[in-house]
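# Sequence first, then the predicted structure:
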Amino acid sequence: MNARETILARLRAALDPTAPDRAAPNPAAPAPVEVPRDYRRDGPVDLDLLVDRLTDYRAHVHQVAEPAIADTIAGILPVGAIVVVPPGLPLAWLPATVTALADEGLDTTAIAAADGVITAAAVAIADTGTVVLDGSPDQGRRVLSLLPDLHICVVRAAQVVANVPQALTRLAPHRPLTWISGPSATSDIELNRVEGVHGPRTLHVILLP
């Protein structure tokens, strides 16, 4: 029996408890340990904490009412900027000063060449300063928030939760989740910080009441 056959036999044995080559249970093995699930699942939502966390991560936070979204975006992007938007993004959010490319199968070259991307969000977590996208129509494919150098994300106060366990109750595990805590950043062994390597260099969060 070669290595391939040995591995396949072990897989079959693991999947079929009646398989003759399945190893017998070891009576000396320790019993499985029950993992405690008593971590904190609730808590007050603190929008100021979310803003502090996002700012600490070097994101730019704009607290405005919904009618001011377009003007806020116009102040962020230069006149004539080309932005990629998911197909379900509200058109009222887009200022007349930019050109929007709806993602209806755009190739990665066009997405990467855009001046930025505008999306909504699924959840924001105050404790960690994290914004989560789940691929819904107003958030789009994961690639949209990874290739452009600038990401503008609109978050409603009702989407903000206190902690990660609360966020998980609102998210579907089968969705393509993207967890964003500030702009993309990494550092080398000397702790030299570099932004924009694995995603956008600049993150703007528009926080609605």
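On my side now, so go ahead.
# use CA for all of it now, contacts and neighbours both
OK.
# Any idea how many residues pack against residue 170?
Using other CA atoms under 10 Å, residue 170 has 12 other residues around it.
# what about versus this one:
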Amino acid sequence: MSLISAIFAEAMRQVIIINADINKSETTQALIAAYRKGAESVDALVKEIVITDLKFNPNKQLPNRIAEPEPDLMEAIEKLKWASHIVVFCPVFKESINFKIKGFFDRIFLPDQVFVVNQPNFSNDFRGRSARIVSILDEAAWNDWQTTQRATYMSIKRSVLEKCHIKPVHTSAIGHLYTLENEYAQKWLKKLFSFGSKLI
């Protein structure tokens, strides 16, 4: 393999995991660990963004008051630019997403939020990257999903990631996990390991 081919192959194995669980729950951590182990089993480089640990203003800025991203957001942006594949683990409570999680996506991905006056080369065009959204439902949201099949993550998929030219965006909806020991949970842990090993 030539040096250029080796560099390209390595660049195709750079994964960012976004932990969008405000509570950093044991369940979410276990699901993330399964995906990470799968990715690392094929020598992918993996970095993580834990949204709840970031310090930033989650409120969407007015068009005439665009704020320069805080240091934590700039670091997250650099990680996203580095990655070839982005995986979002996002717990969903009924049909809502926590305001800080929404604020993270608003501030980083929306065109009028990421413009920085002193950085003319800054862009929210994430073309050439793929993604997966893992939606982890609480009991009420899971019951609603079984009845309506309404995907609560579609706003992130269509209005955020795909608008920034991230394609394809795969999605998974995981029902309420009462315990990590039951058959359903174990099935998803194995499935996420498989997704990680295939970098999808």
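Yep, that arrived. All values derive from a computational prediction rather than experimental measurement.
# Do you know the score for how well these two fit?
Remark: TM-score between the superposed chains equals 0.34 [TM-score structural alignment, normalised by the length of structure 2]; 108 aligned residues with a CA RMSD of 5.0 Å.
# Tell me if residue 72 of structure 1 really is in a helix.
Yes - counting by DSSP: H, G, I helix; E, B strand; the rest coil, one finds residue 72 of structure 1 located in a helix.
# ok, now which ones touch it?
By CA atoms under 8 Å, 6 or more residues apart in numbering, the contact list for residue 72 of structure 1 reads residue 62.
# how about 7 Å then?
Residue 72 of structure 1 sits next to no residue when contact means CA atoms under 7 Å, 6 or more residues apart in numbering.
# so how far is residue 180 of structure 1 from it?
As judged by CA to CA, to the nearest Å, residue 72 of structure 1 and residue 180 of structure 1 stand 21 Å apart.
# before we move on, what about residue 62 of structure 1?
From residue 62 of structure 1 over to residue 180 of structure 1 the distance is 17 Å, taken as CA to CA.
# And for residue 166 of structure 1?
Distance of residue 166 of structure 1 to residue 180 of structure 1, computed by CA to CA: 16 Å.
# and what of residue 12 of structure 1?
In terms of CA to CA, residue 12 of structure 1 sits 40 Å off from residue 180 of structure 1.
# Show me which of these two is the more surrounded one.
Neighbours were counted for residue 12 of structure 1 and for residue 180 using other CA under 10 Å; residue 180 has more, 18 against 14.
# any idea how far residue 123 of structure 1 is from that one?
Taking CA to CA, one finds residue 180 of structure 1 at 10 Å from residue 123 of structure 1.
# which neighbours do these two share?
Common neighbours of residue 180 of structure 1 and residue 123 (criterion: CA under 7 Å, 6+ apart): 131-132.
# show me where structure 2 has helices.
Applying DSSP state H to structure 2 gives helices spanning 3-11, 26-40, 71-82, 99-109, 139-148, 154-156, 183-198.
# Now do the buried residues in the fifth one.
By neighbour count, with 16 or more other CA atoms under 10 Å as the criterion, the buried positions of helix 139-148 of structure 2 are 139, 141-142, 144-145.
# Relative to residue 78 of structure 2, which of these is nearest.
residue 141 (33.2 Å; CA to CA).
# what's the distance between residue 54 of structure 1 and residue 186 of structure 1?
Following CA to CA, the distance that separates residue 54 of structure 1 from residue 186 of structure 1 is 16 Å.
# So if I had to pick from those two, which one is more boxed in?
When neighbours are counted by other CA under 10 Å, residue 54 of structure 1 and residue 186 differ, and residue 54 comes out ahead with 25 against 13.
# Wait, a helix at the more buried one?
Yes - under three-state DSSP, residue 54 of structure 1 falls within a helix.
# Buried ones in the helix or strand residue 14 of structure 1 falls within, by neighbour count?
With secondary structure defined by DSSP states H and E, residue 14 of structure 1 is part of helix 3-15. Going by neighbour count (16+ other CA under 10 Å), the buried part of helix 3-15 of structure 1 is 9, 13.
# Are there helices or strands packed against that helix, and which ones?
Helices and strands touching helix 3-15 of structure 1, by 3 or more CA pairs under 7 Å, 6 or more residues apart in numbering; DSSP states H and E: there are none.
# Would you confirm that residue 197 of structure 2 contacts residue 34?
No - using CA atoms under 7 Å, residue 197 of structure 2 makes no contact with residue 34, being 9.9 Å away.
# Pull the contacting residues for residue 118 of structure 1.
84-85, 151-153.
# Specify which member of these is nearest to residue 130 of structure 1.
Set against residue 130 of structure 1, the nearest of the contacts of residue 118 of structure 1 by CA to CA is residue 153 (11.6 Å).
# The helix or strand hosting the closest one packs against which elements?
Residue 153 of structure 1 is part of strand 150-156 when elements are defined by DSSP H and E. If you count contacts as 3+ CA pairs under 7 Å, 6+ apart, strand 150-156 of structure 1 packs onto strand 116-119, strand 202-208.
# tilt between the longest one and strand 150-156?
Compare the direction of strand 202-208 of structure 1 with that of strand 150-156 by axes from the mean of the first three to the mean of the last three CA atoms, to 10 degrees and you get 20 degrees.
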